[in-house]
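A.B. asks: Next come a sequence and a model predicted from it.
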Amino acid sequence: MNVHSAEMVYSHSFEQLEIQNKPKRFKTNPRNQFPLLKLPRVVLLECIENLDVLEIILFSLISKRAKTIAKLVHWSPLDIHLGTECGPQIVLKCYTDPDNEWVIEYNEDREPSEYPYFDSEETDLTVLHYLFLNDNGNAIEDSKQMTAHICEVFRSPISGIDLCEESEIEWIIKFQPTLRNVWIWDDAITSVETLDHTFKNLKVTNYFYLESVSTVEKFQYKEPIPARFLSIRNSYWLTLPSILNGTNSCVRLQDSKLTPKDINTLLKKWQMGLKLRTLEYLEIKSFTPLDVESFTNEALKDLVWTNGDENDGRPTNVEIDDDSTYTLPEVQTVKNLIRNDGMIGSIFEVFEDDNMELCFSFQVWSKQI
């Protein structure tokens, strides 16, 4: 079901939403339904200003006139996240109403005639309000149209998106090339050309997560990737210049091909104040023939450091977003480097994780006076 062919269905859904909480003894006679759209505009605006998020969306889908009217109201901005990893889902949050979330999902659990339908769920922190729409085999395209409609009505951009297919990447580049948070999952990027096109045309201002690049072609990427928090799972292709010349605050790399010598260069450039001025945390996991001691010795070669302990005021997490953080590994001691401006760079003990990868962690912080 797309936005442009849904007027009658959503009109009925809007009426159902209005009466669903009424006692069952009350029956609605279609002849007695209130002619909302026939009210004078001033009165109508006062009425719809009291609707919740799902009601506003359903009202705006009734007709072009209803959409025009809905856009006249200055709604509170929405946080809009479009997810497609586990099926199309649009998650909406309102900054002025943190106790509620609204979720639009597409599924095929019921007969087509039963859609749309509603449900709710209460968690420890919020109440989730669901609107379920029929997945008629074109749910991803329908969710794109619905998201675009919501953005227009509420005058709010998409804040975050999950991308699972190359076509979705191209769509978001054309629709809204700047986003706060982006997750690109396995097999969404199938070539080096697509990867380069994505980095050059999609601007991520906060969190950028990238899984595997699905290509047998071996390649290296040397350009900076602009994002405050960068996390790459299969990062064998990311090179030393990409990190050194970037402005990332946090970088987490798995399956990295960066060597202990590369890490040594990173640390020296940081300590001299020549590079990585905005870095807060760096984590590199790599498969290497070196043992932990040899890896550590090479990474720290010619560096002057002092021992620090867990009680020296070093923060235990890194902020990802306004309401989420990344908890740092727990260690008893660290090796501290001091930059010329007094910033401290703590080198965590190199260790082997459950996947037999060696993990190197480096945190930048300052003591509170």
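C.D. replies: Here it is on my side, so go on. Residues are numbered from 1 along each chain as shown.

A.B. asks: From now on I want contacts and neighbour counts done on CA atoms only, so please keep to that.
C.D. replies: Noted.

A.B. asks: for this structure, what's the longest helix?
C.D. replies: helix 139-154 (DSSP state H).

A.B. asks: Contacts for it, please.
C.D. replies: 1-3, 57, 60, 67, 70-71, 74-78, 80, 82, 84, 87-90, 106, 156-158 (CA atoms under 8 Å, 6 or more residues apart in numbering).

A.B. asks: going on from it, what's the next piece of helix or strand?
C.D. replies: With elements assigned by DSSP states H and E, the helix or strand that comes after helix 139-154 is strand 158-163.

A.B. asks: ok so, going back, distance from the longest helix of the chain to the middle of the chain?
C.D. replies: Remark: helix 139-154 is offset 17 Å from the chain centroid, using CA atoms, centre = their mean, to the nearest Å.

A.B. asks: correct me, but residue 183 touches residue 210?
C.D. replies: Yes. Counting by CA atoms under 8 Å, residue 210 is a contact partner of residue 183 at 6.1 Å.

A.B. asks: Going by neighbour count, which residues in the longest strand that the chain contains are buried?
C.D. replies: Looking across the chain with DSSP state E, the single longest strand is strand 97-107. Buried residues in strand 97-107, counted by 16 or more other CA atoms under 10 Å: 100-107.

A.B. asks: another one to put next to it:
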Amino acid sequence: MTEELSFLIDVFLHIFLGLIAGYFLAFSIEALFAGWKVFKSKLKPKRRFPLLQLPRKALLECIENLDVLEIIQFSLLSKRSKTIAKRIRWNPIDIRWASGEEQQICLKLPTDPGLEWIIHYDKKKKFIPIHCPWKYPYFGSTLLGPKSLHCLILKDNGIEDITQMMEHVCEVFRSPIREMHITEESLIEWIIKFQPIIRHVCIRKDVILSVESLDRILKNLEVTESFRSDYHAYFQYKEPIPSRCITIYNSHWLTLTSILTGNNSIIFLYDSKLTPTDINTILKEWQMGFKLRNLEFMAIEVFTFLDIHRYSNEVLNSFPNSVENNGRPMTVKVHDDDIWTLPEGPPVHNIIRSDGMILSIFRHDDVIEGEKIRIFWELQVWNQQT
């Protein structure tokens, strides 16, 4: 019994001494690493260039040579850095709020169209491991043919962060938003208050749920160049859309009344529910000259089970075809640098108005599902004297 007790005490002492030794060893290693970090920091101290301590003239010259993303980063450092960045008279810059799966603020100088800077808000990477070589924010660059893209990638923390960044960018560069993609309803109120006049607007899916919401946009936001919608509406809209160019996908909600009372120059209607009689009415109203006075080009996509020849005859009913195509332009300017090319072949029909203007009608059709036919009408307005 005594020998067994002695053996157990001996084992216990070995274990106890081992634990104490392990503790002091771990403590020593930790202390060693801590000491090494201090030594390393003293051996190679961080030296940063005192940019804000430069004389004012030298400081402004330095900032003027930064690229767009560097200017934005500098202006976000402090109130003073933002004030300094605003003092410089920057060249006008195109600012777009674009959206796909994720949100982007896209910046481009008109003098250098091949170069674009993008602030990209990343939703996919919800968690970045500590050992990962990159963390938010990080940079990326890529070449797409003749174009060069430089990206600043930030974590997407919600719309409020993006609107604050957009306001900051507009203030620093003293430039308005050129194009806005509205991806959720809260952005309607924001853009109306921040910038009620804008060149281009795109309404994404599931944003507009009522006639009242659409009215709120069209009556309080002046879209001077192009209005585009991708949403699925479950209502009928009878008011005009006051923009030079309109592009409407899933356009079954846009009525004939809205088209005829508008002053649009360019109209694209995809998946339209206009009937042959409706399209015939559009042609008649244009020819009479009281409506659609500003029309330059119109495209209508329809789907039908009707016989294509019968459908076409209903559309062109009562219109003689007696105009030659000499001098017809082959392109139409949609907006800015967007050019639409017309078919080279002759139109299926020409209509002339009393003031000499000509409406050339092109038709493209193909069977897509069983006997269902897709018809794409192109209506081009031009002057034979040009």
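C.D. replies: Yep, it's here. Keep in mind the model is a prediction, meaning the values are calculated, not measured.

A.B. asks: what does whichever helix or strand comes after the longest strand of the first structure correspond to over in the second structure?
C.D. replies: The helix or strand immediately downstream of strand 97-107 of the first structure is strand 117-122, counting by DSSP H and E. Here strand 117-122 of the first structure aligns to the second structure at residues 138-143, judged by TM-score structural alignment.

A.B. asks: Counting neighbours, which bits of the matching stretch end up buried?
C.D. replies: residue 139.

A.B. asks: try stretch 358-369 of the first structure
C.D. replies: The neighbour-count check on stretch 358-369 of the first structure (16+ other CA under 10 Å) flags 358-365 as buried.

A.B. asks: So what touches that stretch?
C.D. replies: By CA under 8 Å, 6+ apart, the residues outside stretch 358-369 of the first structure that reach it are 279-288, 292, 313-315, 342-353.

A.B. asks: Buried ones only from those, please, as a PyMOL command.
C.D. replies: Buried residues among the contacts of stretch 358-369 of the first structure (16+ other CA under 10 Å), as a PyMOL selection:
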select buried, resi 279+280+281+282+283+284+285+286+287+288+292+314+343+344+345+346+347+348+349+350+351+352
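
A.B. asks: Restricted to strands, list the contacts of stretch 358-369 of the first structure.
C.D. replies: Secondary structure from DSSP E places 281-286, 344-348, 351-352 of the contacts of stretch 358-369 of the first structure in strands.

A.B. asks: what distance separates the start and the end of stretch 264-278 of the first structure?
C.D. replies: Stretch 264-278 of the first structure stretches 18 Å from its first residue to its last (CA to CA, to the nearest Å).

A.B. asks: which residues of the second structure does that stretch align to?
C.D. replies: Aligning stretch 264-278 of the first structure against the second structure (TM-score structural alignment) gives residues 280-294.

A.B. asks: gap between the matching stretch and the chain center?
C.D. replies: The answer for stretch 280-294 of the second structure is 34 Å, by CA atoms, centre = their mean.

A.B. asks: what comes up buried for stretch 315-330 of the second structure?
C.D. replies: Residues 315-316, 319, 328-329 are the ones in stretch 315-330 of the second structure that count as buried (16+ other CA under 10 Å).

A.B. asks: Just those residues: which are in helices?
C.D. replies: Residues of those located in helices (DSSP H): residue 315.

A.B. asks: Export the buried residues of stretch 315-330 of the second structure as CSV, with columns for distance to residue 35 of the second structure.
C.D. replies: Output for these, formatted as CSV (distance: CA to CA, whole Å):
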residue, distance to residue 35 of the second structure
315, 87
316, 89
319, 93
328, 82
329, 79
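
A.B. asks: Which one of the buried residues of stretch 315-330 of the second structure is nearest to residue 7 of the second structure?
C.D. replies: Among these, residue 329 lies closest to residue 7 of the second structure (CA to CA), at 106.7 Å.

A.B. asks: How about residue 272 of the first structure: what's its closest non-neighbour residue?
C.D. replies: Nearest residue to residue 272 of the first structure in three dimensions, chain neighbours excluded: residue 339, at 6.6 Å (CA to CA, 6 or more residues apart in numbering).
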